[in-house]
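**Student:** Here is a sequence together with a model predicted from it:
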Amino acid sequence: MRNGVSGIDRFLISTKPDIIKMRFIFFSGLLKTIIFPGIILKQVSISYGFSIKVKLVTLCCFFLLNTYTTANLYFPFHIKNISAMSHSHPHLALANLLFPSIAHTSESLELLYPARSVSTVTRFGPSPTGFLHIGGVYTSLLSERIAHLNSGIFYLRVEDTDDKREIENGVYMITEGLAKFGITIDEGPIGKDGADVGSYGPYTQSKRGSIYQTYVKELVARGMAYPCFLSESESVAIREEQTLAKQPLGIYGSYSPWRVATLEEVTEALSAGKKYVLRFRAHGNPNKRAKLHDEIRGDIEMQDNFMDTVLLKQTGIPTYHLAHVVDDHLMRTTHVIRAEEWIPSFALHIQLTEALGFQAPKYIHIAPLLKADGGGKRKLSKRKDPEANVEFFFEQGYTVEALVDYMLGIMDSKYEAWRLENPTVNYKTYPLVIDRLPLSGALFDIVKLDSIANTVLTRLSTEELQSQGLEWAQKYDKELARLMEQYPEMTYKALDIERHTEKDPRRFTKFSDLRGQLQFFYEETFESLKNTAPSLPECVTPEVQKAFIEDYLKAYDSTMDRDVWFEQLKNIAHTHKFARTGDEWKTGEYIGRVGDIAMMLRLLLCASAKTPDLCYTMRVLGRETMEKRLKR
């Protein structure tokens, strides 16, 4: 009796193929002890006239003799002595010893997670250990596009097996970040309060422990996995031995003493309370080359896996190697799109897939996003590079459209030309194909991104720019948002200066640029700007300044055409000894140029050397504000 279930009961309810076969034989034997003898006895009794009592005694003798024979011949470990299993089926006995209470079988799990009706299923499997990486968005966008362009399913799976590094609200940060990019997730922990949506969950690996243990138990039962009780000091000693012998470092072959341990040795270790991990018993040959196929790289040759990799940690939590193979199979993933850093583990993952009897999905190992560093290139780092965090781009005010266009341009070399021909068409109509994915890492080019972002904001109407800019400011620049809401008409006029004209200076690349273009229009921010304003040109003395301003305000007319306005400015400047042209300046008869006068006006009116066109800036400020600032 174990866990309230007898050996006979386990025999009767088991779904193992070998038990089913033996169950058939057993009941066939019982059939022979009752039915066939009964028929024979009936015929004999008719001929010889046996009494009922003789018939029953004879039939019981047949039954007892044949039942005893059948039970001993076919079921010595189920009925006669269950402990005998350790001699005839040591791996099965070990599996039952390690996992006595597993509810599922691989067969029952296949029924729980049936094949899907769609041809393409992709996923994004992030770890909730920090902010959402821009590389993760790149992978998600690619995976989502491949799925939905083929009328398939894209799901989110939280790979939280690294419990030591998991952070609070990590999953929310991921789902919120992907939502900002408009990436449509069909299944995953995307419901209210992180509830699962979809029929193939749980979509969080920490909630799938019994599923992984089911498959590990079956691997143990087939001799393809084993418990390893090596201590840290023993592992260190093995590495030192391997280093001296110039052998590959790791636990494998003769360097894995528990690989060949007997059931008695394992039982003794368990009784002693020793901690252990479950390792894959690799069957690879270190002298053999494995040929594996990648959808964009073609056939890849690499050393066959011979390492006995950990499948279950001491805590019972699976490693990525086991978890993703099991999950991709049960969730019916057809295309695994992941970083090329997983190529060295490719052989192991295919070995595990085959050992578990799964059909391997198609693998696509994509090149990473890189950053220029000291004349070379390296991966974008979570620790070193602020732009690795997607929140960096949102804080800066890049539009999602610009970021998506930039990433699609990296994925597909033909996308940029398509966008130029279709500037307002939704990117989701673009026929992205995996054949054009780059094989080498792309440099994350901020200059290129800025160019795309500038085009996107330039394309917006001024109403859209003001509305979306305000929405951004409400989250990232609350003071600016307050002023934009307080002065909506002036804000609109200031943003609209020269927009969508032949001389459009395309002043806005990201929404954070709004502050720099609006701050001198609001009296509250102008006052603080004055403290850091550059000095007036040296040729503009206080006396010259006062005299020019007095004449200029008398002549200024806000309704003048810009060219007329500029001619008037030059002429008034000329009367105060400022040259109107380069030729005039060369004569040496002037104290300065008209540009010096324009800079004086710019600094007095805006406290900044960089402003929108001065003529239109004056119109937006209005005469009252102009006079106030010029006469101060």
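**Tutor:** Structure received. Numbering: from 1, shown residues only.
**Student:** Only C-alpha atoms from now on, for both contacts and neighbour counts.
**Tutor:** OK.
**Student:** and the end-to-end length of stretch 437-447?
**Tutor:** Start-to-end span of stretch 437-447 (Cα to Cα, to the nearest Å) is 22 Å.
**Student:** Against that first model, consider the following:
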Amino acid sequence: MLVPSVIDALFPADLPEPGHWEERYPPRGLPEGAQVTRLGPSPTGFVHIGGIYVAMINRDISRRSGGPYLVRIEDTDQSREVEGAVAQFAGAFDYFGVPADEDDRNGDYGPYLQSARQPIYLSYVRDLLRRDLAYLCFATSEELAEARRRQEEAKVPTGYYGEWAIWRDAEPTAVQAKLDEGAPYVVRFRSPGTTGARASFTDAIRGRLEHEDNRNDVVLLKSSAHPLPLPTYHLAHAVDDHLMRVTLVVRGEEWISSVPLHLQLFEALGFTPPTYAHIAPLMKKIPGGKRKLSKRKDPESSVTFYVQAGYPAEAVLFYLRGLANGRLAELPLPQALEEPIRLAEFGVAGPLVDLVKLEDISADHIATLSGEQILAAVRAWAAEHDPELVPVLDAERELALAALAVEREGVDNPRKDLRKWSDFRTAYGFFFRQLFVPVPVGDPQFGGMAPDLVRAFAEDFAAGYRHDAADWFDQIRALAAKHGFASSPKEYKKDPDAYPGSIREASQLIRLALTGSTRSPDLFAVANTLGAAEVVRRARVLAAS
């Protein structure tokens, strides 16, 4: 064991004792039963939809219990940090309505950025060294690789432990010699675990679990060669969860194997460990089975995918809540968003992310919104993701509301052609002259109809157009008869060579002229919304094409 003076010389002379931090971050004055939860995203890439899933769970549990939910950015692995990731976190949490109660914008237990908490970690590392619960390790990468090779040859568990931990029981003189020559070192935990030992603990979702105990002397503080040595996740999360007074940690099941190590660290540090709740990961169905939703393979794993597409946040949250607790998926959306999420109702199998189901949920939700609500949401989305749409919506506000009312207002089964805000151009863009793209006579959508016939039909329609006719469709029927179309599909089918088409094809001709597509809402409702002048103009554009 190193003498205290040698240990203290490794740290800043003014480094506070752990007691200073205990006073700086006192226990929270919270009501009995209140849960303090946290999310610890790492700024090494985009926000995974699983991050929103866990944030939603944490926020719901803490707020219902009377405790705060905090976000702590775990950026100790700075070699992998992606520029702009931290700002993206805040934007994603705000979009989905799961902002933190505490973060660096608002909280008394910060900084909430781990790289800004380095002095705190150093105080506890020094304390562990003084109590011989940690030690300096000068093993080189070559030595570690050689040890691993020998372990594999000997068919024993790999790692830095027991006889393989070459600096665990080094003589103080050997350590001092390395320090004198300026050799870089890391600080390792002196694990009390042994090979073959088992550890048991209670998980808030899975109940009593047993796992192989930790035997490895894991690194607590990274290389002293770095000008600002930072801790590893293991130490940082233990210190931060304690000082931030976190009581419940909800995290992915991949961390279950680390619980024995974390419990060892909490005991060594003299802390009461939080309750752990390990959730199953979000999954994706693939041929022959399913797998974890992958950042690398699956675009829908990224929060950006949902934001750019314009899925309403409420619909996504409703869907995620249903994945967390199945009973919530059976409730109406407003009720499901108000009902509590319960850890006892989580399954241990990973729930499947199904975009088709999400789109159906989203369409159902949008169908319940007023035109004003939809227009406001589309405009807000477009300001960020389709800026050319914004001036059109602003200039044609009344037209936009009228278009949104078609087959939506005053009907029992409203249209559900809007599944997300990015669908607006496709579903409603044709109503706006600025966005409408005319279909020329030679377009395949006309089904091979003779161009001269198309032009003549469109010209006659424009010339005799009666916008307020009592039976609006009769004018199409009359024109169809004039230009030789069959009066019904049945009649056309009897002798297709005798006609250019039926009344259906004649109607589609006008539909293409007015909407640019063979699929649209009720044609009279479209014409009524466009107005007589625009209907005539579009028919004449087709006639002249």
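**Tutor:** That came through fine. Predicted model, so just to flag it, every value in this text is computed and none were measured.
**Student:** corresponding residues in structure 1 for the lengthiest helix in structure 2?
**Tutor:** Identified as the longest helix of structure 2 according to DSSP state H is helix 49-65. On the basis of TM-score structural alignment, helix 49-65 of structure 2 is assigned to residues 134-150 in structure 1.
**Student:** and the matching stretch, which residues are buried?
**Tutor:** 134-149 (16 or more other Cα atoms under 10 Å).
**Student:** try stretch 93-110 of structure 1
**Tutor:** In terms of neighbour count (16+ other Cα under 10 Å), stretch 93-110 of structure 1 has its buried residues at Ala93, Leu94, Ala95, Asn96, Leu98, Phe99, Thr105, Ser106.
**Student:** For Glu265 of structure 1, state which of these is nearest.
**Tutor:** Leu94 (10.9 Å; Cα to Cα).
**Student:** Do you have the helices of the stretch 401-550 of structure 1 handy? List them.
**Tutor:** Ranges of helices in the stretch 401-550 of structure 1, per DSSP state H, counting those that start in this stretch, are 415-421, 446-459, 462-476, 478-486, 488-495, 513-518, 523-530, 542-555.
**Student:** So what does Thr161 of structure 1 match up with in structure 2?
**Tutor:** Match for Thr161 of structure 1 (TM-score structural alignment): Thr76.
**Student:** which SS state does its match fall under?
**Tutor:** coil (DSSP: H, G, I helix; E, B strand; the rest coil).
**Student:** what's the neighbour count on the residue mapped onto His467 of structure 2 from structure 1?
**Tutor:** Alignment note (TM-score structural alignment): His467 of structure 2 maps to Ser558 of structure 1. Ser558 of structure 1 sits with 15 neighbouring residues when counted by other Cα atoms under 10 Å.
**Student:** With Met283 of structure 2 instead?
**Tutor:** 19.
**Student:** which residues does the residue nearest to Val316 of structure 2 when sequence neighbours are not counted contact?
**Tutor:** Closest residue in space to Val316 of structure 2, ignoring its immediate chain neighbours: Leu358 at 7.1 Å, by Cα to Cα, 6 or more residues apart in numbering. Applying Cα atoms under 8 Å, 6 or more residues apart in numbering, we find Leu358 of structure 2 in contact with Ala315, Val316, Tyr319.
**Student:** Lovely, talk soon.
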